[in-house]
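Participant: Sequence unavailable; structure follows:
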């Protein structure tokens, strides 16, 4: 059954706990600190293996957002980013893998 995951949980999962050991502005070799806790598309693009999607799930406005997908833990995870500004992550929608896992 599709569900929306907490953005905080998604950010912790994707960035990992090591990024929280130091503070913003510190660089010890490749870390990407989240400015104000915002997970942007730039950080996602560089750090998460994914595929670009031509369309997002139907509940999201295609004029406002774009989507990317990852596969992990037998789930298809759709990451929804805003076109505006620094392109922040707005939502993560997950689907169980199966015959109809991408209904959009």
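Facilitator: Yes, it's here. All figures in this text were calculated on a predicted structure; none of them were measured in a lab.
Participant: Every contact and neighbour count from this point should use C-alpha atoms.
Facilitator: Fine.
Participant: quick one: the strands in the protein?
Facilitator: 3-5, 51-52, 65-72, 75-82, 89-96 (DSSP state E).
Participant: Pick the most deeply packed of these.
Facilitator: Of all the strands of the chain, strand 75-82 has the most neighbours on average by mean count of other C-alpha atoms under 10 Å, namely a mean of 22.
Participant: quick one: the spatially most central residue of the chain from residue 95, how far?
Facilitator: In the chain, the residue lying closest to the centroid (C-alpha atoms, centre = their mean) is residue 79, at 4.0 Å. Residue 79 sits 12 Å away from residue 95, taking C-alpha to C-alpha, to the nearest Å as the criterion.
Participant: Please apply the same query to residue 3.
Facilitator: The value you get for residue 3 to residue 95, if C-alpha to C-alpha is used, is 7 Å.
Participant: how far is stretch 70-78 from where the chain is centred?
Facilitator: 11 Å (C-alpha atoms, centre = their mean, to the nearest Å).
Participant: got the end-to-end distance for it?
Facilitator: Span of stretch 70-78 from end to end, C-alpha to C-alpha: 7 Å.
Participant: one more structure, for comparison:
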């Protein structure tokens, strides 16, 4: 199965949230997950994106308030940064080229 690029994944996420209609989202049934207020939460990520857990995050992020996961797609590693707060929303995505020593943390 061909993997979606990060841009495609985020585009689909945004398009899905644009199609959802606020409070009525829960009325939809089936396998579709609607994203309240367009928030891509860790719960949705965990269930739908193949990834690996990381013990740390890039140095620019405070691991007391966020946690990170990694995916591989389009010849890059992508670090997904999630908040510990609330529904654990996605806060940032940081790409790295796949080269020796590509994870500098």
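Facilitator: That came through, no problem. Treat the numbers as computed from the prediction; the structure is a model and nothing was measured.
Participant: Can you give me the TM-score here?
Facilitator: The TM-score (TM-score structural alignment, normalised by the length of the first structure) is 0.80; 96 aligned residues with a C-alpha RMSD of 2.3 Å.
Participant: Output the strands of the first structure in a markdown table, with distance to residue 14 of the first structure appended to each entry.
Facilitator: Below are the strands of the first structure laid out as a markdown table (distance: least, C-alpha to C-alpha, whole Å):
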| stretch | distance to residue 14 of the first structure |
| --- | --- |
| strand 3-5 | 13 |
| strand 51-52 | 15 |
| strand 65-72 | 11 |
| strand 75-82 | 11 |
| strand 89-96 | 12 |
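Participant: Please identify which of the ones you listed is closest to residue 33 of the first structure.
Facilitator: strand 89-96 (14.7 Å; C-alpha to C-alpha).
Participant: So which residues make contact with the closest one?
Facilitator: 1-7, 10, 38-41, 74-82, 101-102 (C-alpha atoms under 8 Å, 6 or more residues apart in numbering).
Participant: what span of the second structure lines up against that strand?
Facilitator: Under TM-score structural alignment, strand 89-96 of the first structure corresponds to residues 90-97 of the second structure.
Participant: superposed on the first structure, where does the matching stretch end up, distance-wise?
Facilitator: Compared with the first structure after fitting, stretch 90-97 of the second structure deviates on average by 0.3 Å (mean C-alpha distance after the TM-score superposition for the first structure).
Participant: Give me the distance from that stretch to the chain's centre.
Facilitator: Using C-alpha atoms, centre = their mean, the offset of stretch 90-97 of the second structure from its chain centre is 9 Å.
Participant: and if you look at stretch 20-36 of the second structure?
Facilitator: On C-alpha atoms, centre = their mean, the centre of stretch 20-36 of the second structure falls 19 Å from the chain's centre.
Participant: Show me which positions of that stretch end up buried.
Facilitator: 20, 34-36 (16 or more other C-alpha atoms under 10 Å).
Participant: now those residues as TSV including distance to residue 66 of the second structure?
Facilitator: Converted to TSV, these look like this (distance: C-alpha to C-alpha, whole Å):
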residue	distance to residue 66 of the second structure
20	27
34	24
35	20
36	21
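Participant: which of these lies closest to residue 52 of the second structure?
Facilitator: Out of those, the member with the shortest distance to residue 52 of the second structure (by C-alpha to C-alpha) is residue 35, at 22.5 Å.
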